[in-house]
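Asker: sequence first, then the predicted structure, then my questions.
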Amino acid sequence: MGCRAGRVPMRGTRARRPYGRPPARQPQRDTSRRFSSTCAKAPLFPGRNPAPRFEHSTRPAMNRTIPTGALAGLLWAAAFCFYPEWTLVRWFIGMAGLTLLLSLWSGERAAGSPRAAAAGSFAFGLCAFSAACYWIYHSVRIVSGGPVALAVALVVLLAAVMGCWYALGGYWAARMQPKKSWVALLVVLPCVLVLTEWLRGWVFTGFPWLSAGYLTAPVFAGRIPSMPASLGGMYLVGLTTALLAGACLLVWRSAPGLMLRGLGLVLLLGGAAGLGQISLPESDGPSRGQLHARLVQGGIPQERKWLEEEFLPTLTRYELLSFGQPMPSATPEPALIVWPEVAVPQTQDFVRDYLDEMDRLLRARRIALALGILTETDAGRFNSLIVLGNGQGTYHKHHLVPFGEFFPVPDAIRDWLLSMNLPASDLVPGPAGQAPLTAGEAVCGVSICYEAAFGSEQRRWTPAAEVLINVSNDGWFGDTVALEQHLDMARVRAMETGRYLLRVTGTGITAAVDPRGRIIDRLPKYEPGFLDVKVARLEGATPYVRYGEWPVVVLCILLGIALPAAVRIRRAGRA
């Protein structure tokens, strides 16, 4: 029995081909070129091979991860841009951004497309640093008068470099994450994040801005969440912060139902914020007496600081603030007066006679004056802090700002950058093994400007140093959030070393900080004034002073790199 075309033949019959010419044979499509080149290669570690992926399969994943990463980066930037009224609010905002970042690194989607995870992580770094470090544009364009295109390019270039570090961490985390989600979110991913921050804070002189530890430690200064700073430094605080973000993500993915998820997040974040209300013990530890110091802020805008007609008025203003102001009754004169970075806008040789006369007067009154000035030797020009009067010592800045104080590029590029009115100068780094400064009987460890962002720059002074001094010239950044960001990083140095910190700037923020990172007192921004404080000259060493951040770094290498790699190799051996 025949069957017409288009009908299903009955059981037991054979369908006949309809009358007419036979249909042309359709050529088979060649899909071999659609496979990604990485699919033909063996995985990073042999074992459970992932299913083949097509090149176009990564694009839809990137369409999801890039917007998510950008949103996470903007939230992370917002957490570093609300000061100081929004202290706890900005911590919650930062935790939301960090949790979104870890969501890009974990789960089946991330494991199926590590490239998409890397792309989203790059978007995180690009958006976070472009938004939170906009003050670079202000420094180059507004203060220095450089071209708009160059100012924008420098901001984007820095953000792109930082984004590359996060992309590297995101690719590794997504590709090497364990099968068990709790191991990935509570062990591996937080360690990978800390390693990413450590690398970008160390390689190529480092840029540790916007690290997780700089979010939590200043917000909860003097309370339990900031306690890890004295144990393992800023990176241990960052590890606990990332661990909390991983726990939030684990609860969100594991809890059945929206209500239970919200309850779990409230318990986690509310519990952490509750611990943040419990103060640490008030005891400072053993002391060698007190130091009465006066911190002087000139309040001279950067645009006028180096004008020839402002030179003498600048010296006069600092002298009046230091010596011409009446002291409170029954209060002795300060043993130490501190002027900010490059308070004298000339080289030491140019004002040699002035400094010699000042030294003679200070010795007669038994006062030490630490002032910032440029010094020159046969080795070159230094950014220095010198002590006059009843003290001694000279410190040359060791950790210089790339493209601000030196140019790690060929001379032709260096000359072109200088011609663009960049806020830069050619300086020479000071030696690594410099001695601390003395003011009377007090021994002081010193950092200049950018060095306050690095724990190792302060750790090398202790336990010999009894007080820490940080001088800076933040006038380059105007009235931007950079002033608060810089102060927050300096506060973490006080927590790590267990020392009082005296921070003196030309335009703000001048402040005194206790060993738990709390601000004792501060001066308003861009207003001339002085701050009289009495601080204890402490001794002893915290665990961070003894061991630094290396225990945390080694732990993160073991749990974030060695552990996932060992699991992959073990699976390969069983296969």
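Answerer: Sure, I can see it. On a predicted model such as this, the values are computed, not experimentally measured, just so you know. Numbering: from 1, shown residues only.

Asker: switch to C-alpha atoms for all contacts and neighbour counts from now on
Answerer: Will do.

Asker: would you check how far apart A229 and V552 are?
Answerer: 11 Å (Cα to Cα, to the nearest Å).

Asker: please identify every residue contacting each of these two.
Answerer: Y235, L236 (Cα atoms under 8 Å, 6 or more residues apart in numbering).

Asker: of those two, who's got more company?
Answerer: A229 (29 against 21; other Cα atoms under 10 Å).

Asker: which strand or helix spans the more buried one?
Answerer: helix 228-232 (DSSP states H and E).

Asker: ok, which stretches of the stretch 201-350 of the chain are helices?
Answerer: Assigned by DSSP state H, counting those that start in this stretch, the helices in the stretch 201-350 of the chain fall at 213-219, 228-232, 234-254, 258-275, 302-305, 311-319.

Asker: next one for the comparison:
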Amino acid sequence: MADLKEYYKKISPYLVYVIALVGGSVFCYGFAPFNMSIAAILSPALLLWCLNKRSTSQAFLIGLCYGIGMFGMGTNWVYVSIHDYGYTTAWLATLITGLFVLIIALYPALMSYFFNKFFKKSTYTTTLLVFPSLWVIFEMLRGWALSGFPWLFVGYAHITNILRAFAPIGSVWAVSLVSVFISTLIFCIFDYFYNDKEKPKVRNGLVITLIATFVVAFSLNRIVWTVPTTQTLTVSMVQGNIAQLMRWDPAYIASIVQTYERLTQQALTSNVVIWPEGAIPVPLPNSHRFFQEMGTMAKASNVALITGVPTQLPNHVNYYNSLYAVGMTGVNNNCEAGEQEGCIYFKEHLVPFGEYVPFEKLLRGLIAFFNLPMSSFVPGPANQKPLLAHGFKFAPAICYEIAYPIFVQQMSKHADFILTVSNDTWFGKSIGPLQHLQIAQFRALETGKNVIRATNTGYTAIIDPDGRIQVIAPAFEENVTTGSVSVMQGVTLWTRVGIWPLAALLVVMLAGGYFLQTRKKP
């Protein structure tokens, strides 16, 4: 082992940067469509190894390289969105994607910097307290700052294994915390043998802690948080498969409308029919007469229809990305007359550049990507009520909103089901749509409620309260997907108490680590 110690000291920082880059790239294999969750455990352990005994400036660069690998591989669909649908040349799309990855990579870079600066010579106990808590804190920051990028949280990699049991307790972030805790344990065990330490109590403590973590996870998996009631609903999701370049072209409006009308005829035996985000490319109120006709048809068949549509309110110049319910809604059946409460939902969390342009006065018109169709939406008000359809309450989440755990937790408290609609055409045939679906699976698991997901090109699905996919439509083809969902009885801990217990735990772990690091040794 002495030879290994000397070898480690001689490793060039540049080689460590490359190892960190590779380690970050491996990270994305833990997520859909690869689902190799072991990669999401070993990757942070490798980052810790790279940070070991490095200077503060080196730690920042190591974290930056790790982040570039992580987001360069894990969010490569950003290039597809910018190049294929953003009317941007290959070199400019590469440049914009590179800048995006570099900015997002600052989160692991800063996390590595703070860990190295304040906890460089920490004990195993301190490392186990600090590194996992710092990781999750920076995940939270990344999901919030500048409207947030809540993607590739490490917890998502564990949708199919026993660590998923922590999701109903503290959301995906609780799973992230446990996952990185295990990563840190693996690093500590490796470091123990690597440094040839003759302290069997330390070795035994690390191994026992690792085993105990899996025992707790296994035990938590036995808890049943919610159970189905006899109240059931049959839903049909219409997947129109409308090409992105056609969606906002006036020449195709009639064809798009005919597609949804034709497919909906196959679904009129269901209680609720759902069209995806922005299904009808004619904003309300211009499309109001059409929806009056659809509402009349739906009522005649005892059906409620929920659809995505842009909305411009009277005496307003701004547009909202919205969900609109007509037909047998349960709101005194009066949505077609212009009622709003329970009939319409305005999207709160908008996608930068896709739905609005940051620093619009400076950027609008510079290149085609900053001037996309329908990229002038404004966010809807906070604390909106669930949509009503056939007398049931639906917690709405349009596209990107399903990736915000706290938002969905708050919206779903007083709802029977979670409804998410999306237009994942922007992702093309990349890994993006399956990552998005995986995120929706976690929202079901966290809340113990059924998630109904309707998309334009895929993946349209019904997800049960255990996070498992019950029915799914093939991607990139027209489809009507039908299934039954039940109202659930019971409530998960995450739904009941939200983020605060987990936030308190993170503060305690960080403070405890700092205390152990700074206390005077006898």
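Answerer: Alright, I've got the coordinates. Because the structure is a prediction, the values reported are computed rather than measured.

Asker: circling back: what is the helix holding A229 of the first structure packed up against?
Answerer: Counting contacts by 3 or more Cα pairs under 8 Å, 6 or more residues apart in numbering; DSSP states H and E, helix 228-232 of the first structure is packed against helix 234-254, helix 482-497, helix 543-547.

Asker: pull the residues that contact the helix or strand that the last one is followed by.
Answerer: Moving toward the C-terminus from helix 543-547 of the first structure, the next helix or strand (DSSP H and E) is helix 550-557. With contacts defined as Cα under 8 Å, 6+ apart, helix 550-557 of the first structure is touched by C191, V192, V194, L195, W198, G232, Y235, L236.

Asker: so how far does helix 550-557 of the first structure sit from its counterpart in the second structure?
Answerer: Taken over the aligned residues, the distance from helix 550-557 of the first structure to the second structure averages 2.1 Å (mean Cα distance after the TM-score superposition for the first structure).

Asker: what range in the second structure does that helix sit on?
Answerer: Counting by TM-score structural alignment, helix 550-557 of the first structure pairs with residues 500-507 of the second structure.

Asker: what's the answer for stretch 68-76 of the first structure, then?
Answerer: Using TM-score structural alignment, stretch 68-76 of the first structure pairs with 19-27 in the second structure.

Asker: pull out the buried positions in stretch 208-223 of the second structure.
Answerer: By neighbour count with 16 or more other Cα atoms under 10 Å, stretch 208-223 of the second structure contains the buried residues L210, A217, F218, L220.

Asker: using TSV, lay out those residues together with distance to P200 of the second structure.
Answerer: Putting those into TSV (distance: Cα to Cα, whole Å) gives the following:
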residue	distance to P200 of the second structure
L210	15
A217	26
F218	27
L220	30
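
Asker: returning to that earlier point: buried residues in the match of helix 550-557 of the first structure?
Answerer: Neighbour count says stretch 500-507 of the second structure has L502, A503, L506, V507 buried, by 16+ other Cα under 10 Å.

Asker: now those residues as TSV including distance to I469 of the second structure?
Answerer: TSV is the format used below for those (distance: Cα to Cα, whole Å):
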residue	distance to I469 of the second structure
L502	27
A503	30
L506	32
V507	35
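
Asker: between the residues you listed, which sits nearest L372 of the second structure?
Answerer: For these, the closest approach to L372 of the second structure (Cα to Cα) belongs to A503, at 38.3 Å.

Asker: surely L374 of the first structure forms part of a strand?
Answerer: Yes: the assignment for L374 of the first structure is a strand, going by DSSP: H, G, I helix; E, B strand; the rest coil.

Asker: now which residue in the second structure aligns to it?
Answerer: Under TM-score structural alignment, L374 of the first structure pairs with P310 in the second structure.

Asker: for S43 of the second structure, see how far away its match is.
Answerer: Using Cα to Cα, we find P310 of the second structure at a distance of 42 Å from S43 of the second structure.

Asker: repeat for D464 of the second structure
Answerer: Distance from D464 of the second structure to S43 of the second structure, by Cα to Cα: 30 Å.

Asker: out of the two, which sits in the busier spot?
Answerer: Neighbours per residue (other Cα under 10 Å) separate D464 of the second structure from S43, with S43 holding more: 25 against 20.

Asker: mind checking which helix or strand the more buried one is in?
Answerer: Counting by DSSP H and E, S43 of the second structure is part of helix 37-51.

Asker: wouldn't S147 of the second structure be in contact with F353 here?
Answerer: No: at 11.7 Å, S147 of the second structure and F353 do not qualify as touching, with contact defined as Cα atoms under 8 Å.

Asker: so if I had to pick from those two, which one is more boxed in?
Answerer: F353 (20 against 12).

Asker: and the aligned partner of the more buried one in the first structure, what does it touch?
Answerer: With TM-score structural alignment as the criterion, the equivalent of F353 of the second structure in the first structure is F403. The neighbours of F403 of the first structure, taking Cα under 8 Å, 6+ apart as the test, are A424.

Asker: what secondary structure does T68 of the first structure sit in?
Answerer: Secondary structure state of T68 of the first structure, per three-state DSSP, is helix.

Asker: measure it to G506 of the first structure for me?
Answerer: 40 Å.

Asker: one more: A160 of the first structure?
Answerer: A160 of the first structure is 31 Å from G506 of the first structure, by Cα to Cα.

Asker: could you do L361 of the first structure as well?
Answerer: Distance from L361 of the first structure to G506 of the first structure, by Cα to Cα: 24 Å.

Asker: one more: P345 of the first structure?
Answerer: 11 Å.

Asker: now A453 of the first structure
Answerer: Applying Cα to Cα to A453 of the first structure and G506 of the first structure gives a distance of 18 Å.

Asker: could you do T316 of the first structure as well?
Answerer: As judged by Cα to Cα, T316 of the first structure and G506 of the first structure stand 14 Å apart.

Asker: which one's more surrounded, the two?
Answerer: G506 (28 against 13).

Asker: which position in the second structure pairs with the more buried one?
Answerer: Checking TM-score structural alignment: G506 of the first structure goes with N456.

Asker: for M495 of the first structure, same thing?
Answerer: Counting by TM-score structural alignment, M495 of the first structure lines up with L445 in the second structure.
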